[in-house]
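**Student:** predicted model, plus sequence, below.
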Amino acid sequence: MQIPLINLKKQYETIREDVDKNVLRVFSSAQYIMGENVKQFEKEFGEYIGVKHSISVGNGTDALVIALKALGIGEGDEVITTPFTFFSTAESISTVGAVPVFVDVRRDTFNIDPAEIEEKITSKTKAIIPVHIFGQPADMDEINEIAQRYNLKVLEDACQAVGAEYKHKKTGALGDIACFSFFPTKNLGCAGDGGMIVTDDDNLAVVCRALRTHGSGENGQKAYNFLNGINEEVEEDKSEDNTVYNPLKYYNYLIGYNSRLDEIQAAVLRVKLPLLDGWNDKRRKNAEFYNRNLSGTKLTIPHEDDYVKHVYHMYMLQSERREELVEFLKENGIATGIYYPVPLHLQKAYINLGYKEGSLPNAEYLSKRTFAIPMFAELTDEEKKYIVEKLKEFDE
């Protein structure tokens, strides 16, 4: 039996007819950029998360960079974040000229430990970026309380946690601004790259919309006026064709980016969004099966805080014999993934920051022990039983 870590082909087969129909409609419309699907998906996604504004962008990394720029973070600033995450979280901080300050994580949830944050705050600290890693929300009440005490902004990196909940509130609605990725392997993935910024702050939304399209047009002018304290009416952008010609894009007010979600990706995502909660529930049931059947082994199974809804973007196990176990599973047709073998504070790219082995012991401990096993909504009972059987066989 061969079982992949994630099976995108299986997912596509369940929605093929609707996806194909929506994509073909985009082709026949010849409206490929910032068209009706993008507008509708932004509206639908904002309603799903429970926020006022959704600003689609080219990918999750762009979302983080643009959100940081909109918050006014730049050269000489510091941003506190976790070392146990994908590189783009810290990379986005560096991209805007700021410095990532890494705080150790909890060993059980892998999320940033709020108890370690306060001692890292300096006069240069401007924001905290908690990452809801592998689909489990971070301790947002504690993080927000610290942020309010020190007048810091909170940017949620929810790229791995779409649909997850913290105290019955969706991730993305828990800080000042939040970012999502729609990379194909995510719980809500498109057929290429895509991302989203969400916020309840009207001014932040205007700046983000301006920055994603070269600081131009109506949103560029609104953002310029806001940033410069100018109070004047801005003519509404009524252009309908952003693919061929939009005269307003030749008037630029800010230095921005070219980062847009295209119509085809939005068309795919509009099919998937109504199915997301159902898919996440299936992931949770798969996790329950794994937890139940692996609890008596030497493996450490994932911990889920009582007040969250974990959506298991990845199902992470811990083993003292990770390399041997991963190889054994590979020989038996079971795919695995190691996330993340080198924590961010020890990456060569950040050698200048002065962190050493032992600086953040929990992140380093996890980087040597954690690995993912197959987790997707379409996993069959036969596949799950086979995976558990092989894990127990190795454990004997």
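**Tutor:** Ah, there it is.

**Student:** for the rest of this, base every contact and every neighbour count on C-alpha atoms.
**Tutor:** Will do.

**Student:** and the strands in this protein, which stretches?
**Tutor:** Assignment of strands within the chain using DSSP state E yields the ranges 53-57, 78-81, 99-102, 125-129, 153-157, 165-166, 169-170, 177-181, 195-199, 308-309, 315-318, 370-373.

**Student:** which of these sits closest to residue 390?
**Tutor:** Between residue 390 and the strands of the chain, the shortest gap by C-alpha to C-alpha is with strand 370-373, which sits at 11.5 Å.

**Student:** who's in contact with the closest one?
**Tutor:** Residues outside strand 370-373 that contact it (C-alpha atoms under 8 Å, 6 or more residues apart in numbering) are 5, 314-319, 322, 334-340.

**Student:** residue boundaries of the helices in the chain?
**Tutor:** In order along the chain, the chain carries the following helices (DSSP state H): 8-29, 36-49, 60-70, 88-95, 140-149, 202-212, 217-227, 263-272, 276-294, 322-331, 361-367, 381-395.

**Student:** possible to save the strands of the chain as JSON lines with distance to residue 253 and mean neighbour count?
**Tutor:** Formatted as JSON lines, the entries for the strands of the chain read as follows, by distance: least, C-alpha to C-alpha, whole Å; neighbours: other C-alpha atoms under 10 Å:
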{"stretch": "strand 53-57", "distance to residue 253": "19", "mean neighbour count": "27"}
{"stretch": "strand 78-81", "distance to residue 253": "27", "mean neighbour count": "26"}
{"stretch": "strand 99-102", "distance to residue 253": "27", "mean neighbour count": "23"}
{"stretch": "strand 125-129", "distance to residue 253": "25", "mean neighbour count": "24"}
{"stretch": "strand 153-157", "distance to residue 253": "25", "mean neighbour count": "26"}
{"stretch": "strand 165-166", "distance to residue 253": "38", "mean neighbour count": "22"}
{"stretch": "strand 169-170", "distance to residue 253": "34", "mean neighbour count": "18"}
{"stretch": "strand 177-181", "distance to residue 253": "23", "mean neighbour count": "29"}
{"stretch": "strand 195-199", "distance to residue 253": "21", "mean neighbour count": "28"}
{"stretch": "strand 308-309", "distance to residue 253": "42", "mean neighbour count": "22"}
{"stretch": "strand 315-318", "distance to residue 253": "45", "mean neighbour count": "22"}
{"stretch": "strand 370-373", "distance to residue 253": "46", "mean neighbour count": "22"}
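
**Student:** let's bring in a second one:
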Amino acid sequence: MNQHLRPEPVPFIDIASQRRRLGKTLDEAVAKVLAHCQFINGPEVAELEAALAKFSGARHVVTCASGTDALLMVLMAKGVGEGDAVLCPTFTFCATGEAVALTGATPVFVDVEEQTFNIDVHSLRRGIASARQRGLKPVAVIPVDLFGQSADHDAVAGVAAEEGLFVLDDAAQGFGASYKGRRLGTFGLATATSFFPAKPLGCFGDGGAIFTDDANLAETLRSIRVHGQGSDKYDNVRIGLTARLDTMQAAILIEKLKIFEDEIAARNRVAERYARGLGNVVTVPRLAEGCTSVWAQYTIRLPRGTNRDEFAAALKAQGVPTAIYYPKSMHQQQAYRGFPVAEGGVPVSERLSEDVISLPMHAYLDEATQARIIEAVRGAIAG
């Protein structure tokens, strides 16, 4: 192809279009912070926490510096540590298991369901048994609402109740989605989310939040995020972190939250068009009954025998970017190979790591551009 005729690249995630839509409202929000100069724990932080509580239905929201800190803070607040086991899916971003390892506890990796990519409760049960066989004490499970779709929270809660575990929902990719009519943020002991810029609700840097109905937990979390402080900053009553959300990021998120529901609806329209256009050539993601998704990623599975690298190269030549979440499940990565895996292994996760690939997904993907993506996918499969 002539270099001058090369197709204009499609954005994988289009933060610029959202920025243009918000326009002056973001400029004014940032200018307000620059004027009052309360860059740490300014008034916008409490305002954002109240808005997130209203949106999610959670009684308490504690914002923090990242999604990883959100997970870690809850584990710290619960005193999780050496000798404890925390069950989590292996087919997820490393932060899920990383937060566990940072406490000194042992992440025990379990498998996911083929259809939803979310935690498999049968593997969860086997993982709990495997942990006990190793002399570990299972204390918690971290289901992940992967790629934007809620995990099966009733099933997870049932196992957790039987086994005496608390549930920490990792909604870093799923915040804004719902399960059986309830928004994420109200399941389990606590829910952690991330506001990394690429997330459906993202800021312009790092950020995160914890949602809980437990007032005592919320109070402990607020202490942990500021070095474990008690009555003042020189009265530290526990080991803590520097894990506050910047006021500037809070101001930005307040404005983004106002258009979030509209963006979720747009993401679902994009997902529906993909399903219609690609459902007969690749395995498209499916929503479990009673679940909605915010489509943090639109992840397809390629037909058996398709060379994924060649497929990605064919799309790239058409100006269509792709990404692989995740080419290695956690138990396959160097840092995590020494941690236990549920009895029977994690065969679904290992298969997914070999054949998944994600297509551009955002609220500003117009029909013409999406038609171009669909055509490129169909052409690469046929070719």
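**Tutor:** Perfect, thanks for sending it. From a predicted model like this one, the values you see are computed outputs, not experimental measurements.

**Student:** picking that back up, most packed of the helices of structure 1?
**Tutor:** Of these, the one with the most neighbours on average (mean count of other C-alpha atoms under 10 Å) is helix 60-70, at a mean of 26.

**Student:** next, the mean deviation of that one compared to structure 2.
**Tutor:** Comparison of helix 60-70 of structure 1 with structure 2 after fitting gives an average deviation of 0.6 Å (mean C-alpha distance after the TM-score superposition for structure 1).

**Student:** what residues in structure 2 pair up with that helix?
**Tutor:** Applying TM-score structural alignment, one finds that helix 60-70 of structure 1 aligns to the residue range 67-77 of structure 2.

**Student:** ditto for stretch 224-243 of structure 1
**Tutor:** Stretch 224-243 of structure 1 corresponds to no residue of structure 2 when matched by TM-score structural alignment.

**Student:** around the aligned partner of residue 115 of structure 2 in structure 1, how many other residues sit close by?
**Tutor:** Per TM-score structural alignment, the equivalent position to residue 115 of structure 2 in structure 1 is residue 108. When neighbours are counted by other C-alpha atoms under 10 Å, residue 108 of structure 1 registers 14.

**Student:** residue 108 of structure 1 touches residue 300, doesn't it?
**Tutor:** No. When contacts are counted by C-alpha atoms under 8 Å, residue 108 of structure 1 is not listed as touching residue 300 (9.3 Å).

**Student:** quick one: residue 252 of structure 1 and residue 210 touch, right?
**Tutor:** No. At 9.2 Å, residue 252 of structure 1 and residue 210 do not qualify as touching, with contact defined as C-alpha under 8 Å.

**Student:** what touches both of those two?
**Tutor:** Overlap between the neighbourhoods of residue 252 of structure 1 and residue 210 consists of 216, 217, 220, taking contacts as C-alpha under 8 Å, 6+ apart.

**Student:** report the contact partners of the alignment partner in structure 2 of residue 302 of structure 1.
**Tutor:** By TM-score structural alignment, residue 302 of structure 1 lines up with residue 285 in structure 2. The neighbours of residue 285 of structure 2, taking C-alpha under 8 Å, 6+ apart as the test, are 115, 116, 275, 298, 299, 300.

**Student:** ok, for the first one, nearest residue in space, not its chain neighbours?
**Tutor:** Nearest-residue entry for residue 115 of structure 2: residue 286, 6.5 Å, with adjacent residues in sequence omitted and distances by C-alpha to C-alpha, 6 or more residues apart in numbering.

**Student:** same thing with the last one?
**Tutor:** On the basis of C-alpha to C-alpha, 6+ apart, the spatially nearest residue to residue 300 of structure 2 that is not a chain neighbour turns out to be residue 284, at 4.9 Å.

**Student:** and residue 258 of structure 1, how far from residue 63 of structure 1?
**Tutor:** The span separating residue 258 of structure 1 from residue 63 of structure 1 equals 12 Å under the rule C-alpha to C-alpha, to the nearest Å.

**Student:** between the contacts of residue 285 of structure 2, which sits nearest residue 52 of structure 2?
**Tutor:** residue 298 (24.9 Å).

**Student:** I'd assumed residue 147 was in contact with the closest one.
**Tutor:** Yes. Under the criterion of C-alpha under 8 Å, residue 298 of structure 2 is in contact with residue 147, at a separation of 7.1 Å.

**Student:** need the counterpart of residue 20 of structure 2 in structure 1.
**Tutor:** In structure 1, residue 20 of structure 2 lands on residue 13 (TM-score structural alignment).

**Student:** and for the residue mapped onto residue 179 of structure 2 from structure 1, nearest residue in space, chain neighbours not counted?
**Tutor:** Mapped onto structure 1 by TM-score structural alignment, residue 179 of structure 2 lines up with residue 166. Among residues not flanking residue 166 of structure 1 along the chain, residue 308 sits closest, at 4.5 Å (C-alpha to C-alpha, 6+ apart).

**Student:** quick one, what contacts that neighbour?
**Tutor:** Counting by C-alpha under 8 Å, 6+ apart, residue 308 of structure 1 touches 136, 137, 164, 165, 166, 167, 168.

**Student:** and it, how far from residue 205 of structure 1?
**Tutor:** Taken as C-alpha to C-alpha, the spacing of residue 308 of structure 1 relative to residue 205 of structure 1 amounts to 27 Å.

**Student:** with residue 166 of structure 1 instead?
**Tutor:** 23 Å.

**Student:** again, but for residue 364 of structure 1
**Tutor:** As for residue 364 of structure 1, its distance to residue 205 of structure 1 is 37 Å (criterion: C-alpha to C-alpha).

**Student:** can you find the partner of residue 256 of structure 1 in structure 2?
**Tutor:** Using TM-score structural alignment, the partner of residue 256 of structure 1 in structure 2 is residue 240.

**Student:** again but with residue 328 of structure 1, I slipped
**Tutor:** When the structures are aligned by TM-score structural alignment, the residue of structure 2 matched to residue 328 of structure 1 is residue 314.

**Student:** go on, residue 187 of structure 1?
**Tutor:** Under the alignment by TM-score structural alignment, residue 187 of structure 1 pairs with residue 200 in structure 2.

**Student:** over to residue 2 of structure 1?
**Tutor:** With TM-score structural alignment as the matching criterion, the partner of residue 2 of structure 1 in structure 2 is residue 9.

**Student:** having no further points to raise, I will conclude here.
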